[in-house]
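In: Fold the following for me, if possible:
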Amino acid sequence: MAHQRVAIFANSLRLGGAERVAVNLVAGFARFGHEVDLVLVSEHGELLRHVHENVHVIDLDSDRVLRSVLPLRRYLSRHHPDALISIGAHVNLVATWACSSVRPSPTLLLTEHSIIKRMSNNRKATVMQLLAHLCYRVSDSVVAVSEGVLDDLRSDIGYHGDARVIYNPILSEQLLSEAAEPLDHPWFSDDIPVILGAGRLAPEKDFSTLIQAFAELRERREARLVITGSGPQREHLESLISSLGLNRWVDLAGYVENVYQYMSNADVFVLSSLNEGFGMVVAEALACGTPVVSTDCPSGPAEILADGRYGSLVPVASPSAMADAVADMLNDPTDPTLIAQRAQEFSVDRVTEQYNALIAEFE
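Out: Coordinates of the predicted model:
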């Protein structure tokens, strides 16, 4: 693919999975020598400081995603990028509306990161599915971050145009640098193993199962559990921890700016989710060199772990199975060479090469 002007369109750069994808992807394109614009609905967020120095940040200065259609159209008419890659369901819709009235229009790639029907608001999910069905056909291709998301595109959204799976770009120099920073937490400085969970404290992450599994694990051996993240279930989880007599052994650490420090120092990372679009933290843990136990939830973790080759998979909402898997992983961790080998599949350069090849198909 010859050097081109590539635009990545995202909501903002607040901390989140899609936002990290945007930062990593623009860095990848910049390193390949393209002229790169990072077009944001609103130029806000903690990740702004991590944007590659050769990337132009374009602020559409809109207070809502849906109000960014006209500013995005003005950007496209003025700068004429060769390709526009949008990240996430809402910005995908805006990208299709803006591109449909611009000539010449860029190669439009939409990336879908979640399964729309799993939105907590059923009415919103129905509306989003309908809009996606009507609008996604404008794109040149849709990139799904997992096979499960691709299946949803086909079966529930009814999108039958060009689509393929490209995993999220995870392994980066920035991740490795942050993972190597010293961690100031007393539990990681002795020989008692530490289990780590990370994510929003919300029902779909099912940290209750992780805590119950940890209670069973504690009956067999010494261990500690740290869960990073904030969310609406904190009080519920605190009550569960107290009722199980685990206050001395479980730390709900809240929001942490650098979760990779925790991942790289943990003995086992556990994903307890009921569902995921991709399961980004699983790939991040592998990138940090940490053994993984994950629920075999739809969709993503089984793909990332290659059906158990690179980590353990357990049934959803099964504390006993999770406790057994964590105990086994502590006793016999996944080979670090295998973990490093798998992490390379999610490297920024490898993923950017796949996007480059996809854009080249439409030149």
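
In: Going by C-alpha atoms from here, please, whenever you check contacts or count neighbours.
Out: Will do.

In: after the helix or strand harbouring A22 comes which helix or strand?
Out: Taking DSSP states H and E as the definition, one finds A22 inside helix 17-31. Past helix 17-31, further along toward the C-terminus, the next helix or strand under DSSP H and E is strand 35-40.

In: Distance from the chain centre to that following strand, please.
Out: Distance of strand 35-40 from its chain centroid, counting by Cα atoms, centre = their mean, to the nearest Å, is 20 Å.

In: could you say what helices and strands the helix or strand following it packs with?
Out: Going down the chain from strand 35-40, the next helix or strand is strand 55-59, by DSSP H and E. Packed against strand 55-59 by the contact rule (3 or more Cα pairs under 8 Å, 6 or more residues apart in numbering; DSSP states H and E) you find helix 17-31, strand 35-40.

In: any chance of these in a markdown table, plus mean neighbour count and distance to L176?
Out: Compiled in a markdown table, the helices and strands packed on strand 55-59 are given as follows (neighbours: other Cα atoms under 10 Å; distance: least, Cα to Cα, whole Å):
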| stretch | mean neighbour count | distance to L176 |
| --- | --- | --- |
| helix 17-31 | 23 | 13 |
| strand 35-40 | 23 | 23 |
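
In: what would the ones you listed look like in TSV with distance to I115?
Out: Compiled in TSV, these are given as follows (distance: least, Cα to Cα, whole Å):
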stretch	distance to I115
helix 17-31	14
strand 35-40	23
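
In: So for W187, which of these sits nearest?
Out: Shortest distance between W187 and these, using Cα to Cα, is found for helix 17-31: 26.8 Å.

In: Which strands or helices does that closest one pack on?
Out: The contact analysis (3+ Cα pairs under 8 Å, 6+ apart) places helix 17-31 against strand 5-10, strand 35-40, strand 55-59, helix 348-360.

In: Would you mark the buried spots in the last one?
Out: For helix 348-360, burial by neighbour count (16 or more other Cα atoms under 10 Å) applies to 348-352, 355-356, 358-359.

In: what angle do that helix and helix 17-31 make?
Out: Counting by axes from the mean of the first three to the mean of the last three Cα atoms, to 10 degrees, helix 348-360 lies at 80 degrees to helix 17-31.

In: Here is the second sequence; please produce its structure so I can put it next to the first one:
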Amino acid sequence: MTSFSSPKAAHILSLVQTLRGGGVERTLLRLAGDWVEAGRQVTLLMGMREGPLVAELPDGVRIVELGTSSFPALRALPAIARDVQPDLIFCPGNHYTSIAGFTRLQLGQAAPPIVAKISNALARPDHRFPLAQAYRWWLRRHPRFIDHFVAMSPAMRDEAICAMRADPARLSIIANPAPRLPSGTSPADIPARPLLVGVGRLELQKRWDRLIDAIARIDDASTRLIIVGQGSARPALEAQIARLGLGQRVTLIGYRSNPAPYLAAASAVVLTSDFEGVPGVLREALALGTPVVATESSVAVREIIADPTRGTIVPIGDQMALVAALNYWLGPDVTRPMPVAPAGEDAAKAYLALFDRLVRERRDPVRTRDRRSKRR
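Out: Okay, here's the model as predicted:
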């Protein structure tokens, strides 16, 4: 929506509810910083500037703050788009697609291209009738208001094509930015092995209660568990820890901007979620040579744990399988995996190449159609 002569997505508009923590928001901030460094203008519509990720706000990003953490307040996005005239709108995750749909409805043909990253599983085992049917209906409406989708892995792309009935030409695969590896001295609160580590928001989706319950059942009673993250489930998890008498073995240490030292120190990194997108914590752990144990919470889990030398995949809700997997990786003679090169080294550049192409196609649709016809 900037001047027609602009050859690229010079101005990108995105949105975030709060900065309380979460992989979607953290990844967006990293990408936004890289886009600014690449010479692009980035405007971020934000409900409220609060939470631990405030410290990670990159320089040069223009913030439009609404002053409330209420999700419906983000329906200000169409008005902000009219005001700042972006070349493209980036929807950073599934949580925000309803705002993207509202924006398309409000702006109509005047809307710039809208790109949405698929950040979470589209198959939701936690949904029951009639919510499951309603969710499937909602997913199939997405191609009507999203111009292009970004999946973080090939399996997620295939899932999106099936669940959304989207044109494969409107889906790209771009991994999240590569993790930052630890540097300097390790934090003082990391205990010696045997140590299990979980990283993620303390929310019901993550099902940390399963992991805490498993700690009470594993063979080695000297094993410690650290869970890195903050969220609304903390009181319930603290009550569970007290009830099981695990106060000396399980520690909820809150949010850490760089959890890599904890991942590197762990005997294994554990993820017990009901559903996920492409769990970045698994890739971060494997990049450090730390094995992982994960529920089959996403089609991407089997892509990440590609062979049994990297870790163990357990069925969702199978506590016996979870305990058995933990016992195996806590064993004294287990071999740690070789570090796996992380994906996403050029994520920011890949996004900008996609954004630029979509902007060019929007501004010169005749030439785009001719070029596609020649390819056929």
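
In: so the helix holding A22 of structure 1 matches what in structure 2?
Out: Using TM-score structural alignment, helix 17-31 of structure 1 lines up with residues 23-37 of structure 2.

In: Can you list the neighbours in contact with that stretch?
Out: 16, 19, 41-42, 53, 56-61, 92-93, 119, 176-177, 280, 347-348, 352 (Cα atoms under 8 Å, 6 or more residues apart in numbering).

In: Likewise for stretch 1-8 of structure 1?
Out: Contacts of stretch 1-8 of structure 1 (Cα under 8 Å, 6+ apart): 22, 26, 29, 32-39, 81-87, 356-357, 359-360.

In: Same check on stretch 321-330 of structure 1?
Out: With Cα under 8 Å, 6+ apart, stretch 321-330 of structure 1 has contacts from 193, 210, 213-214, 216-217, 267-268, 291-293, 295, 312-315.

In: Next: stretch 206-225 of structure 1.
Out: Stretch 206-225 of structure 1 is contacted by residues 187, 192-197, 201, 237, 240-241, 244, 246, 249-251, 270, 272-274, 317-324, 326-327 when judged by Cα under 8 Å, 6+ apart.

In: I'd like to know which of these are part of strands.
Out: 194-197, 250-251, 270 (DSSP state E).

In: Export those as a markdown table, with columns for neighbour count and distance to L286 of structure 1.
Out: Shown next, in a markdown table, are those (neighbours: other Cα atoms under 10 Å; distance: Cα to Cα, whole Å):
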| residue | neighbour count | distance to L286 of structure 1 |
| --- | --- | --- |
| V194 | 22 | 16 |
| I195 | 24 | 14 |
| L196 | 25 | 13 |
| G197 | 23 | 14 |
| V250 | 22 | 23 |
| D251 | 17 | 22 |
| V270 | 25 | 11 |
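
In: quick check, nearest of those residues to R154 of structure 1?
Out: Closest approach to R154 of structure 1 among those (Cα to Cα): V270, at 30.3 Å.

In: Burial check on the closest residue to G277 of structure 1 other than its chain neighbours, number of neighbours?
Out: Leaving aside its sequence neighbours, G277 of structure 1 sits nearest to S114 (Cα to Cα, 6 or more residues apart in numbering; 4.3 Å). As a burial measure, S114 of structure 1 scores 24 neighbours (other Cα atoms under 10 Å).

In: do I80 of structure 2 as well
Out: 17.

In: what's the spacing between it and F90 of structure 2?
Out: 13 Å (Cα to Cα, to the nearest Å).

In: Show me where the stretch 51-200 of structure 1 has its strands.
Out: Assignment of strands within the stretch 51-200 of structure 1 using DSSP state E, counting those that start in this stretch yields the ranges 55-59, 83-87, 107-112, 141-144, 163-165, 194-198.

In: Out of those strands, which is closest to S177 of structure 1?
Out: Once those are compared by Cα to Cα, strand 194-198 is nearest, at 19.2 Å.

In: where do the helices sit along structure 1?
Out: 17-31, 69-79, 89-99, 122-135, 147-155, 173-179, 207-218, 234-243, 259-265, 280-287, 301-304, 319-331, 336-343, 348-360 (DSSP state H).

In: Have a look at how far, on average, the helix holding A22 of structure 1 is from structure 2.
Out: By mean Cα distance after the TM-score superposition for structure 1, the fitted helix 17-31 of structure 1 averages 1.2 Å away from its aligned residues in structure 2.

In: residue contacts, L108 of structure 1?
Out: Taking Cα under 8 Å, 6+ apart, one finds 83-86, 95-96, 99, 139-141 in contact with L108 of structure 1.

In: Map those onto structure 2 and name those still in contact.
Out: Contacts conserved in structure 2 for those, using both residues aligned by TM-score structural alignment, their matches' Cα atoms under 8 Å: 83-86, 95, 139-141.

In: and of the residues you listed, the nearest to D61 of structure 1?
Out: Of all the kept ones among the contacts of L108 of structure 1, the one with the least separation from D61 of structure 1 (Cα to Cα) is A95, at 15.7 Å.
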